[in-house]
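Chemist: The sequence and its predicted three-dimensional model are supplied below.
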Amino acid sequence: MCGIAGIIQFVPHNRDSAMAQITNMADTMAHRGPDEQGVYVDDHAALGHKRLRIIDLSTGQQPMASQDQTLHIVFNGEVYNFQEIKKELVRKNYRFSTTSDTEVVLNAYIEWKEACVKKFNGMFAFAIWDSRKKTLFAARDRVGKKPFYYFWDGKRFAFASELKAILAAGLSQKKIDPKALDCYFSFGYIPVPYSIYDDISKLPSAHTLTLTSDGLNLKKYWHLDFGSTRDLTMDQASDRLTELLYDAVKLRLISDVPLGAFLSGGIDSSLVVSFMAKISSQPVATHTIGFDETGFNELPAAGMVADFLKTDHHQFIVNPDASQTLEKIAAFFDEPFADSSALPTWHVCRMAGKNVTVALSGDGGDEGFGGYTFRYLPHQMESRLRLVLPAVLRTPLFSLIGALYPAGPGLPRFLRLKTIFENLAVSDAQAFYNDLIWLRQKIRQNLYAKGFMDALKGFTPAETVMPVYQKSSGTDPVSRSQHTDIQCYMTDDVLVKVDRMSMAHSLEVRNPLLDYRILEFAAALPLHLKVKNGSGKRLLRHLAAKHLPPQIIDLPKQGFAIPAAHWLRKDLNTFAHDHIFNSEVVLSCMNPAQLHTLWSRHQQGRADHSVLLWGLMMLGLWEKQFHKGPLQ
């Protein structure tokens, strides 16, 4: 893994100034690449690179130049099939002076131009500057594992792996984007293409970017097809997935540095470790974390899997006195990020980083194979009911019932139907969006300050999610939900969390279940092999039964969860209160009376507002480190 940065302008710049600027940008990302630093500067471009050496430890320095010195590349990530592509290029008479995948990417671009990205199986963000044609070509991997921020004001273009590096260039006006904040309050993360600042954007996953003197052009190069279903039996699908997963894991074991895995105790990471154990000649180094609180401890399950697979197992108990760690976490995200599982991810990355430089994880199993049944199954049921009743009857009927039905966590679980009634009044896409957000429309209107609502000018976060759902090639509500989760939640939350927390500890994380071939295979599975009779990830469970202890196959999903509601009432009470109610950004967006009511109800145990309160606390922490003053 690495950190990349660059500045391009078509009017010649001062080389000394550009050198200082690009050096400052690269220095902010020292954690991403502690092993080496390189820069390239000409009259129009400055490129910077911080390297974490994984493959080709002695050569492969960047920025790397083509043989004729007209192209220069900065590359972050890994192309796992680079040896296969290299053989093809050698047959075309290309010569190589390193054993790195970076040189393969550069020569692949020379040979196939922008179509080169379709050949790459990996995680990457890179930029190639053509000093002769005065063009920049950049790309991001299919699911957005590696980040790419950019600034463009029509005259100057800057890019980097992290937002703080662009801020170090001194180009941004640092004006908070109210749309980004609205999305953050609804999802807990800021989705593509937004960033917290209105003049900095994110390149979407599976996109290329071309910059010329005529302007900027973005193009999507990969679409995940959920519309072409294969007619497979469970055994046929299991055999094919075994082949794909074996190859995906094998490719991700290529490394010149120590390698291990995360082990949460769930079937996804456990399956990955089981395939690693089959391929590796040495015991796999596995890492997991847990908590003392009842119901938030996967150490026993992870230990059971580790014993079964005979791994070199390491475990760590997280201390709820998390305030100092949370401040560090906020610093590495650069913009507000509210997923509380970032805390255990920080700890497992810190622990793994002491033993290995590369770790494999099980991320992607839920999104690819239908694991989020707590959302998918109700959504499927609601969709079937919508087909029974015409909208002209359904909308007014369930709108009225939903408005009148009590909302009470005190009700028995089987009577908590208000959300379902409200969802039945709207479309599938709107209902899916409703199930994602923290703040439904009525709560949002009551909680937001008038000035903040006015600044949004009618925008709602639905504009970032519903079009993805509506344009999905999925033929059923579960497939459309999966498609949307992969493009939105997984890319902008899960993978952001893993990238920032692993890079904070100079650790590279690889995700076999996100191999694009496995995602394409999973997308084409018939629905009954993913979700049926209240069970999700049916194919993964079937496969896991052949490779793992039977006791873990049907364990409830937990992952790296934390007891956030309890911590906010006890150990983090004062810390959270201070960062929420002393935040000028929070108080400029929220109605103070409503916010105090939410806080009080949570502290009294009358409601669980931990998701929103955690998000507001993290916003306050971000503001303390990056932004002074209220929303502009």
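Modeler: Cool, got the structure. Numbering: from 1, shown residues only.

Chemist: From now on I want contacts and neighbour counts done on CA atoms only, so please keep to that.
Modeler: Fine.

Chemist: Now do the SS call for the residue lying farthest from the centre of the chain.
Modeler: Most distant residue from the mean C-alpha position of the chain: residue 393, 39.8 Å away (Cα atoms, centre = their mean). The local conformation at residue 393, judged by DSSP: H, G, I helix; E, B strand; the rest coil, is helix.

Chemist: any idea how far it is from residue 424?
Modeler: 11 Å (Cα to Cα, to the nearest Å).

Chemist: Specify the local secondary structure of the residue nearest to residue 65 when sequence neighbours are not counted.
Modeler: Leaving aside its sequence neighbours, residue 65 sits nearest to residue 72 (Cα to Cα, 6 or more residues apart in numbering; 4.4 Å). With three-state DSSP as the basis, residue 72 sits in strand.

Chemist: what about residue 72, how many neighbours?
Modeler: A count of nearby residues for residue 72, using other Cα atoms under 10 Å, gives 21.

Chemist: name the element the most centrally placed residue in the chain belongs to?
Modeler: The chain has residue 495 as the residue nearest its centroid, 2.3 Å off, counting by Cα atoms, centre = their mean. According to DSSP states H and E, residue 495 maps onto helix 495-503.

Chemist: sorry, back to before: could I get the contacting residues of the residue nearest to the centre of the chain?
Modeler: 144-145 (Cα atoms under 8 Å, 6 or more residues apart in numbering).

Chemist: Presented hereafter is structure B, for comparison with structure A:
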Amino acid sequence: MCGITGWVSFRRDLRGQGPELDAMTATMSCRGPDDSGTWYAEHAALGHRRLAVIDLPGGTQPMVVDTPDGAVAMVYSGEAYNYTELREELRRRGVVCTTDSDTEVVLRGYVEWGEALVDRLNGMYAFAIWDSRADKLVMIRDRMGIKPFYFFETEDGVLFGSEPKAILANSLADRTVSLDGLREIFGFVKTPGHAVWDGMRELRPGHLATVDRNGLRETRYWRLEVGEHRDDQRATVSHVRELLDDIIRRQLVADVPRCTLLSGGLDSSAMTAIAAGQLQEQGEVVRSFAVDFPNQAENFRAEEVAPTQDTPYVHAVADHIVCEHEDIMLDGAAMADPSVRAAAVGSRDIPSGIGDRDNSLYLLFKAIRSHSTVALSGESADEVFGGYPWFHNEQRDAETFPWLANQNSPINRGGLMTPEVTAALDLNAYTADRYQEALREVPHKDSETGLEHRMREVCYLHLTRMVQTLLDRKDRMSMAVGLEVRVPFCDHRLVQYVFNTPWSLKTYDGREKSILRGATRDVLPESVANRKKSGYPGTYDPAYLAAIQEQARALIAGDHQALDFYDHEQVRTAAKATVSGITNIQRAGLERLLDLATWIDLRTPTLKPS
């Protein structure tokens, strides 16, 4: 896993732009703490920061292949899980790889197959190739968008990077955030391709883009497609298990210490149990980590998306399998530290507004990184198999994104903002437009009607919208500390297969995630196999709430730009509320205010909320 960046300019000689490229590359140091490299041609400059995971001595980048017609250079982030098969296929075609790295396989695969390489890859990746044979840049992102990729068109080329901060380090980039960018931030809507910053775009999942003297062209090479599902219940459950066994086996490959993220839910527990069995065959023991908070049992409050505590279920799994487990205990004072908030907001490049859940995830990953370099996560199983409560209640029929349909949810409000800002943003209208835009993309079968028709839409919305928010969060927070997190449930073969499984079969036992439960029940303790969905936990430590209230009071006493968005009296009221009296929306409003102030300090954007 790595951080990549680069610059293509057809009107200047970039060989004299070392300081600009160095500045861009330096912003990616957290993603690649092990090595740094740059490469220059007349019209292309590539920067790379490396996190060494496979072939530690041989995977140095930027990597270059010299051909009779010119050099082909690449900067690459991610993992190709089928690189050994591809290397063998290349060998049979007479292509010799001189290292054991997947990076070289991808680069030589491009030289051999061109852009058609994308159809052969299985993995998570974002990479850019400068092909001097045609004076063009090729930018490619994996099918599900697991790895991030951003670009900014200039008058004569393009800037690109794993994260916006790499692009913003170049003097050509604009730091303006206009109304739609603010709507993306405050509305909890992640529109594919939208990057918040004016002029910047995110390369959409399953897309490639080319840049040459004629400009930039973006092409979709993969999408979710409808097809006939011919397997019965037993065959479906069996095939899902076969896929999971293969996916996890591939994603355990690394030349560095590995672990799993264990929450005690069905997804992470099944993944950890399968990994444990596979590693046991090799004489190894899986390591697992979970987050916990002091006095969580006493302070816990059940919520729709998190009705139960994780710890009892985590320990049930750890006792059930051959596992070396550790709970990472995070107290409220540590999570409320402004430096932690700055690290979390800086990692995500946006003021997410979920505060403690971002701060704790950052600290969790930081603690894990002292033991492991690679971690497997159960992220995205809920989107694939239909695990959220709103897949199964009236929210699924709402004329909006189902996860935003609960009007009491803090993520559906611009909590504590002024009426003027609320009116200017008009989040309801913006969300409605994005929702209709998404619905127009959904592929349908003529035979699907009623509930099956609607659930095709609901599943598509989650797999192309909501999952992007979660994958981006997971990637940014983990790579901020140099930890590579892999997501087995995002393997495109599994996603496509389950997408075409009828909803009636996905819920064959009358519960959420029936197929996953059926496919993995044999490796799980009964309590975990039957546990209802419970999301990533928040902290209910009174010390955390007291700390963020104090920080909000200090902020409101000043003249910070973030306060222009907020009703000062509402902020004061929320900042004085008792632990038992503060509402979810008030707390979320304080978190968003603090995140926004932190983001403004870090990124110095020019905000245009009208």
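Modeler: On my side now, so go ahead. Fair warning: this is a prediction, and the values are worked out from it, not measured in the lab.

Chemist: Quantify their similarity with the TM-score.
Modeler: For this chain pair, the superposition-based TM-score is 0.88 by TM-score structural alignment, normalised by the length of the second structure; 582 aligned residues with a Cα RMSD of 2.8 Å.

Chemist: circling back: alignment lookup: the residue nearest to the centre of the first structure to the second structure.
Modeler: Correspondence of residue 495 of the first structure to the second structure, assessed by TM-score structural alignment: residue 471.

Chemist: same deal with residue 323 of the first structure?
Modeler: In the second structure, residue 323 of the first structure lands on residue 336 (TM-score structural alignment).

Chemist: mind listing what's buried in the helix or strand that residue 461 of the second structure is a member of?
Modeler: Using DSSP H and E, residue 461 of the second structure maps to helix 450-461. For helix 450-461 of the second structure, a neighbour-count test (16 or more other Cα atoms under 10 Å) marks 452-461 as buried.

Chemist: Which one of those residues is nearest to residue 188 of the second structure?
Modeler: Nearest to residue 188 of the second structure among the buried residues of helix 450-461 of the second structure, counting by Cα to Cα, is residue 461 at 13.8 Å.

Chemist: Counterpart of the closest one over in the first structure?
Modeler: In the first structure, residue 461 of the second structure lands on residue 484 (TM-score structural alignment).

Chemist: Grab the nearest non-local neighbour of residue 349 of the first structure.
Modeler: That would be residue 502: by Cα to Cα, 6+ apart, it lies 5.4 Å from residue 349 of the first structure.

Chemist: Any figure for the gap between the one you found and residue 456 of the first structure?
Modeler: From residue 502 of the first structure to residue 456 of the first structure the distance is 34 Å (Cα to Cα).

Chemist: Of these two, which one has the most company?
Modeler: residue 502 (27 against 15).

Chemist: Is that one in contact with residue 343, as I believe?
Modeler: No - counting by Cα atoms under 8 Å, residue 343 is not a contact partner of residue 502 of the first structure; they are 11.6 Å apart.

Chemist: quick one on the thing from earlier: so what does the helix holding residue 461 of the second structure touch, helix or strand wise?
Modeler: Applying 3 or more Cα pairs under 8 Å, 6 or more residues apart in numbering; DSSP states H and E, one finds that helix 450-461 of the second structure contacts helix 427-439, helix 492-499, helix 503-506.

Chemist: Just send the ones you listed back as JSON lines, with distance to residue 182 of the second structure too.
Modeler: JSON lines is the format used below for those (distance: least, Cα to Cα, whole Å):
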{"stretch": "helix 427-439", "distance to residue 182 of the second structure": "10"}
{"stretch": "helix 492-499", "distance to residue 182 of the second structure": "31"}
{"stretch": "helix 503-506", "distance to residue 182 of the second structure": "36"}
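
Chemist: Output those as CSV; include the columns mean neighbour count and distance to residue 529 of the second structure.
Modeler: Conversion of these to CSV gives the following (neighbours: other Cα atoms under 10 Å; distance: least, Cα to Cα, whole Å):
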stretch, mean neighbour count, distance to residue 529 of the second structure
helix 427-439, 16, 33
helix 492-499, 19, 19
helix 503-506, 18, 16
